[in-house]
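1. mind folding the following:
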Amino acid sequence: MSKTPVKNSFLANITERELQAIKHLPDYSSVESLPEIWPLVAQRFGNIVALHNPHAQPEIVLTYTQLCQQIQLFATGLQALGVQAGDRISLISDNSPRWLIADQGIMTAGAVDAVRSSQAEREELLYIVANSGSTALVVEDLKTFKKLRDRLDDLPIKLVILLSDEAPPEADTLKVYSFAQLMEIAAKHTLQPVKRSRDDLATLIYTSGTTGKPKGVMLSHRNLMHQIVAIPAVVQPQGGDIVLSILPTWHSYERSCEYFLLSLGCTQIYTNLRSIKQDLKEFRPHYMVAVPRLLESIYEGVQKQFREQPASRQRLIKFFLGISEKYIQARRTVEGLDLQNLNPSIVERLTASTQAAALSPLHALGEKLVYNKVREATGGRVKQMISGGGALPKHVDDFFEIIGVEILVGYGLTETSPVTHARRYWRNLRGSAGQPIPGTETKIVDSETRKELPPGEKGLVLLRGPQIMQGYYQNPEATAKAIDSEGWFDSGDLGWVTPQNDLVLTGRAKDTIVLTNGENIEPQPIEDACLRSPYIDQIMLVGQDQKSLGALIVPNLEALEKWAASQNLQLCIEDDKVASATSQKINLESKIIQDLFRQELNREVQNRPGYRPDDRIGRFKLILEPFSIENGMMTQKLSIKRHVVMERYRDIINGMFAQ
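-> As a prediction, this is how the structure comes out:
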C-alpha cells in the first residue's frame, strides 16, 4: 500500500488509491475556516437543493444559493444585535434546516457556538450555558426558552433568538427575537466579514465526563476542515446525491458528516423514526449516516417480514441466506479480507476461490428472488451506508453484505471531530474499524507502561492528527490527562492493528459506555446511585455496543438473608442447605430475588438527578465473588478494573445480552 507524501497535513499519508478517488472532487484544502465553504459551494452547486424537510409545516426546500444567503443573513442579524467575534452563543436545538443556518450563521459572524439538544435535561443545559460563558442564546422554540428562562437572569445572557416563528414574549427584560424578526433586521444591514484562522475556536460540543458533568470539547476550524478534506478519501458523493439525515445534528458524528456531504453538493433530506421507512422508499437515498441501532432496526424489520412469509417461502429464504453466508466468507478469504485469516495460504485461497465459484450461481439466484426486493425497501440505489458511534454486530454486518448494501464502518470520538478511521469500499474488512483517514496516526501502547506495541498485540489506542481537539474548555487538568506532550490523544479504547493498519477494537479502557444508539453513558454516577440499595454491595455497569445497559452485581448477602427471612423464605447459596419447615428455599436465580433487584435498580436509577431513559439498566447478573485487590479486579485505590472484570466475566456478559 504505497503512501504519497503530501505537504498539507490534512492529507498526509494519503494513498495513491485515495488520491485517485478524490481527484475529481472540489478541493477545500486551502480554506481557512468552515464558513468560507458556503459561498464556494453556492457558486458550484447553486440550483441544487441543499436542504429539504418534507415533514415541516410548511415543507422546507432550500437550494445551495438560498442556504448561503440565509447563513449570511443570520450572521448579519447577529452582528446588528451586538454579537462580536469570539463571543460564545449557546445553540439549543434539534434537527432542522434552521439549525444549520444558525450554526453556520454564528460562525460566519465570528462567534463560537456551544451546542446541545433542546430535549436535554434542564440542569444540563443551564450548566452548558454557564460553563461556556455564553452571552447569547439561540433556542429551538418558545417552549425551550421558557424551560430555561427563570435562571437566565443569573447568567450573562443579553440576547435570545428563537428558531421558530412564534411571537417573542412582550414584556421580557431580555432582548428576544424570532427567526423572522432577526432576518428582517439583517436585511437592513451589511455583513461585516470576519477573518478566522484555522486555529480559532469554532464550536464547543459538551460530552460527559467521568463525574457525569459535561466537558466542553473545543473544536477549531482546523479540526472541522480536516474532516471535510479527508473524509472524501473514504466515500465520494456527487453533486445532487440524496442523503437521508436522522441522527442528532448537534452530535459530532452527524454534524461533521453533514458538513462533508454538503460541501460536495449533496441534497439532505430530514427524516425521523416515524417516517424513515416511507422516506427510504420515496426519496431513494444514495447515502445514509447511521448508528448500529438504526441498522439493527432495519435488519429486524426485514427479518419480521421474512417471518410473515408462508412456510415454504421462509425455507427458501433461509436456504439462500445460508448459501450466501458461505459465499461471502469464501469471497473474503480470496480477497484477504477475513479478519480471522488475514494472510491465507495459496491453498486456502484456491479452495475458497473454488467454493465461491460453486456458490456464485445460487447466490445470484438469491439476489434475483430475495435480495433485490429487500434493497427496494431502502430505495434501491444506496451506494453506501456509513455506520459509527459503536460496533456493528457481526450478523447485521454480514446480512447487509449478503443483500448487496455496502456498510462503511467508521470510528472516532467527539474529541477527534470525530472520524479517525473508516473502512473503504475497496478494503471493507468486516469486524474492523478500518484504516486511518489521511493525516491520522494510530499507536497501540501498553495501558500500564505506555510502551508501543507491535501490530497484532492488544493495547490502548492513541490517536494523533489535525482532527484532535484543542482541549476541554476551561479544564486544563482533564486536557493534560487526555492529550500528552507529543499530541497523542488517549482514546480510552482497547484494540490492535493489522499489518495493513486496520484498527480492530476490543473494548474500553476508560469508563464511558457507548450504546448502539450512539449515546455515551458514564457508569460511575449510576453505579453510585445503585449502591444506595441495601441489597447491592458492589456493581459494575456493562453494555458497550449494546442496545441498553446491563450490570454485574455482587449482592449484600447478609441484608438479602434478612429480607428473605422477613418473607418467610430461606436464601440458599449452597446446594446442600435444606429449607426449614416454616420457610421456602430460594436462591439468587429465583424469580422473587430477581424481581427484588429489578425494583431496586429501577427505583435508584430513576431517582437519580439527571435521569435519562438510556440510564435504565436492562439485564443484570448476580455474582458471588466480590471485586477485590486480591483477585486483581480492583486497583490499590479500590477502583474497579473494568477491563479486567469484563475479561473475567466475558461469557456471562455475552450470555446476558444474548437472552
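2. contacts, neighbours, all on C-alpha from now
-> OK.
3. can you tell me the SS state at Glu254?
-> helix (DSSP: H, G, I helix; E, B strand; the rest coil).
4. just how off-centre is stretch 214-225 within its chain?
-> 16 Å (Cα atoms, centre = their mean, to the nearest Å).
5. before we move on, what SS does Gln329 have?
-> Of the three states, Gln329 takes helix under three-state DSSP.
6. what about it, distance to Tyr299?
-> Counting by Cα to Cα, to the nearest Å, the gap from Gln329 to Tyr299 is 19 Å.
7. could you do Leu73 as well?
-> From Leu73 across to Tyr299, the span is 43 Å (Cα to Cα).
8. neighbour count for these two, which is higher?
-> Shown here are Leu73 and Tyr299; by other Cα atoms under 10 Å, Leu73 has more neighbours (27 against 18).
9. name the element the more buried one belongs to?
-> Using DSSP states H and E, Leu73 sits within helix 64-80.
10. alongside the first, I'd like the structure of this one:
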Amino acid sequence: MSLNLSHNNLMSLADHTFKKYASNVFVTHVGEAGITYQQAQQKVIQLQVMFKELGVKQGDKIAICSENMPHWGLVYLAITAMGAVVVPILPDFHNNEVHHIIKHSEAKAIFASNKKMETIDEEDFSSNLSYVFSLETLDLVEDKTPAHSEFFIKGAQTVAQIKNKVLDFAKQKNLLKISEIDDLLTINPNDLAAIVYTSGTTGQSKGVMLSHYNLMAQLHQANTLIEIKENDRFLSILPLAHTFECSVGFLVPFANGASIHYLNRIPSPKIILGAMQQVKPTCILSVPLVIEKIYKNKVLTQFNKNKTIKYLYDNVAFIRKKMNKIAGNKLIESFGGEIRFFGVGGAKLSSFVEDFLSEARFPYAIGYGLTETAPIIAGAIPGKTRVGTTGTFAAEIEYRFVKTNEQDRDGELHVRGPNIMQGYYKDQERTAEVLDAEGWLNTGDLGYVDEMGILTINGRSKNVIIGPNGENIYPECIEAVIEQHPLVADSMVYELDNKVVAKIHLDYDLFDQQYDLKNNSDAKLHQDILSSLEEIKVESNEQLSSFSKLTSVFEQTDPFIKTPTKKIKRYLHM
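-> Next up, the predicted model:
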C-alpha cells in the first residue's frame, strides 16, 4: 500500500514547515515568550552540525530521556531530519529499564534532563554510548562524557571548541535549510526514524521500529481526521516519549504551524488548571484517568452533596442532562474557555464519564491505537463521538476480525496499513507473533464493527475470562462498572479459582470524609472498609450479566503499579 504524501520523510517536512510558519511561536514553557519556528530551525541546524562534527552518521541511534520541555521536540527533529534514529525514553521508566534501552538500542548519544542525568552511569558506556548532552542547554556534558569518546581521542577537543566550530560552520554556510547541511544525504521513506520502547503491561519493553513513511502516513491520517490550524494552542500534559503525544501532540501541531505549551513544573491538578487559565488552550491530549478524576472529584461530588439533588441526578433523565450541561459549561471555563479538541486515548474511557461528557457537550474526541501503529487506528472527533465506541478507522487502514467461533460477535482485531511498524528491534521472534508476512498486525484487542463502520473495543484477548457456558467475560467492562462508585479509585478484575473477582483501590481521601478515619478505631475502620467493598460489589452486580457477576472483591491497599499511560500492570497484581 502506498500513499501519495506531500512529504515522505521528516527532513522534507521540517524544511517546509520551518519556512512556511517562520514567525509563529512553535514551542514554549507556559507563561514564557517561546521559540519561533525560525529560531527552532536554527537550533536544529546547529545541533545537526554538532552531530556531524562528532561523527554521528545516518542510521546512528540517539536517545532522549527527559520530562517534557521545548528542547525535546527540537532534538527529536534534529536527529530524525538528518537520517539518524531517535530513541525516546519515558521518564517514568525505572533506571534498570533505561540502562536496558540504552544498551539494546545501541544508542551512540543521549540527551538527558537535569532530573534524569543521574540515571546515566558507567554501565551505559560499556555498550555503544559515547556522548551525553544536557537537554536544557543542548551542550555536551564533559564530566559525563567518557575519556574513550571519539572526539577526545581524535583531538582532545573541548566542548567550547566544538561549539565554536559549529557556530562558525553555520555562519559560513549561511544555512537556511536542513537539507543544505549535507547535499548528499538522502532519506528514503522506509528508513528507520524512531525506536519507541513500549511501556507494556506484561513485562520488559519492546523496541517498536517506526519508519519515516510510518510517521508521515500517520500525520496524513491524523490531518484527515482532525483539522488543526496555525492559531491553535496545544497544552501538553502527556509524556512526549509516548507515541500518542509525540505523533498527535507534537508532529501534528508542528506540521500545521500551531504552538505547543509545556508545563515547567511537575503536573498536578492545580498546576494544570493554572496553566489552562494562562494558555487558554484549544487542544489537549489526555488519558482517561485525567478526565475521570476531574469528573469524580469536581463534578460528581457537587451532585452528591445534597440528597435531593443526588436523587434527581440519578433518577430523572431530563434534570440530569440539564445539570450535566451546566457542569460542562463550567468545565470548559475551567479549561480556559477556548478548548475545542480534548483528545482521549491510551485506554478505554469509562462509559459513565463519557455519558457525562456527551450530555455536557464537552468537545471530547476518542482515539484508539497502539505504539505499533504510530499510533492511531481509529477515532472520532468532537460532535461525532458515540458512547462506548472508538469511532471509524483512519484513512487507508484495512481491518479484519479473527474469531474462535464464527457465531461470536467479537473477534480479535487485525489491521494493515501504511502506519504499521516495521517490527520489534532485534526481536524477530516477538515480531512474528504479532506481524505476519502479509503485513497484518494482531492488535490483541477484541471488538467488532457495526453497520455504520464504527469500531467498538471490549478488551484485551489475553485478559478475557471464559464463563461457565463459554461466554466471553471482559474484565475491562466490569472494571468500568465498578469504577462508577465514587469510593473507587481503581479496580482490576481477574479470574481466581474459576470465579470472577476484583481488587479495588479505594479513594481514601473521599473515604476519610465519609467515615472520619482519624476519629475511629482500627476495628471500626476495618468494618467500614468491608461494608463499603460489599456495597460496591452489590451495586456493580446489579448492572452485570449473571455470568459476569463478581464473586468476591478484595481491598488493594497500595495504588496499582501502572504504565506511564496509566494502565495497570496486571501481571504484578495477579
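11. tell me the SS of the residue nearest to the spatial centre of the first structure?
-> With distances taken as Cα atoms, centre = their mean, Gly389 lies nearest the centre of the first structure, 2.8 Å away. Secondary structure for Gly389 of the first structure, judged by three-state DSSP, is coil.
12. the aligned partner of it in the second structure: what's it in contact with?
-> In the second structure, the residue equivalent to Gly389 of the first structure is Gly346, according to TM-score structural alignment. Counting by Cα atoms under 8 Å, 6 or more residues apart in numbering, Gly346 of the second structure makes contact with 244, 287-288, 367-370, 565.
13. ok, and the most crowded of these?
-> That'd be Phe244 among those, by other Cα under 10 Å, with 28 neighbours.
14. name the nearest residue to that one, ignoring sequence neighbours.
-> Closest residue to Phe244 of the second structure apart from its sequence neighbours, by Cα to Cα, 6 or more residues apart in numbering: Pro375 at 6.0 Å.
15. neighbours of that neighbour, how many?
-> Around Pro375 of the second structure there are 27 residues (other Cα under 10 Å).
16. how close does whatever residue of the first structure lines up with it sit to Val405 of the first structure?
-> Here Pro375 of the second structure is matched to Pro418 in the first structure, going by TM-score structural alignment. Distance of Pro418 of the first structure to Val405 of the first structure, given as Cα to Cα: 24 Å.
17. same deal with Ile298 of the first structure?
-> 12 Å.
18. which one of those two is surrounded by more residues?
-> Each of Ile298 of the first structure and Val405 has its neighbours counted (other Cα under 10 Å); Val405 has more, 20 against 17.
19. residues contacting the equivalent of that one over in the second structure?
-> Here Val405 of the first structure is matched to Phe362 in the second structure, going by TM-score structural alignment. The neighbours of Phe362 of the second structure, taking Cα under 8 Å, 6+ apart as the test, are 328-329, 332.
20. tell me where the stretch 401-550 of the second structure has strands.
-> Assigned by DSSP state E, counting those that start in this stretch, the stretch 401-550 of the second structure shows strands spanning 411-416, 423-424, 441-449, 455-460, 465-466, 472-473, 488-496, 499-506.
21. tell me the secondary structure for Ala193 of the second structure?
-> strand.
22. pull the number of nearby residues for Gln422 of the second structure.
-> With other Cα under 10 Å as criterion, Gln422 of the second structure counts 19.
23. how far away is the residue lying closest to it once chain neighbours are set aside from Gln407 of the second structure?
-> Distances taken as Cα to Cα, 6+ apart place Met209 nearest to Gln422 of the second structure, at 5.4 Å, with adjacent residues excluded. Met209 of the second structure sits 36 Å away from Gln407 of the second structure when distances are taken as Cα to Cα.
24. what of Glu122 of the second structure?
-> Using Cα to Cα, Glu122 of the second structure is found at 58 Å from Gln407 of the second structure.
25. same check, this time on Lys43 of the second structure
-> For Lys43 of the second structure relative to Gln407 of the second structure (Cα to Cα), the value is 58 Å.
26. of those two, which one has the most company?
-> Neighbour count, other Cα under 10 Å: between Lys43 of the second structure and Gln407, Lys43 has more, with 18 against 7.
27. leaving out sequence neighbours, find the closest residue to the more buried one.
-> Per Cα to Cα, 6+ apart, closest to Lys43 of the second structure is Leu74, 7.3 Å.
28. for Glu486 of the first structure, see how far away the aligned partner of Ala432 of the second structure in the first structure is.
-> Using TM-score structural alignment as the criterion, Ala432 of the second structure maps onto Ala480 of the first structure. Distance of Ala480 of the first structure to Glu486 of the first structure, given as Cα to Cα: 11 Å.
29. so Asp511 of the first structure touches Thr210, yeah?
-> Yes - Asp511 of the first structure is within contact range of Thr210, at 7.2 Å (criterion: Cα atoms under 8 Å).
30. neighbour count: those two, which is higher?
-> Applying other Cα under 10 Å to Asp511 of the first structure and Thr210 shows that Asp511 carries more neighbours, namely 20 against 16.
31. tell me which element whichever residue in the first structure pairs up with the residue nearest to Lys43 of the second structure is part of?
-> Superposed on the first structure with TM-score structural alignment, Leu74 of the second structure falls opposite Ile101. Element membership of Ile101 of the first structure [criterion: DSSP H and E] is helix 97-108.
32. got the angle for that helix vs helix 64-80?
-> 60 degrees (axes from the mean of the first three to the mean of the last three Cα atoms, to 10 degrees).
33. after superposing, tell me the mean distance of helix 97-108 of the first structure to the second structure.
-> Here the mean offset of helix 97-108 of the first structure against the second structure after fitting is 1.0 Å, by mean Cα distance after the TM-score superposition for the first structure.
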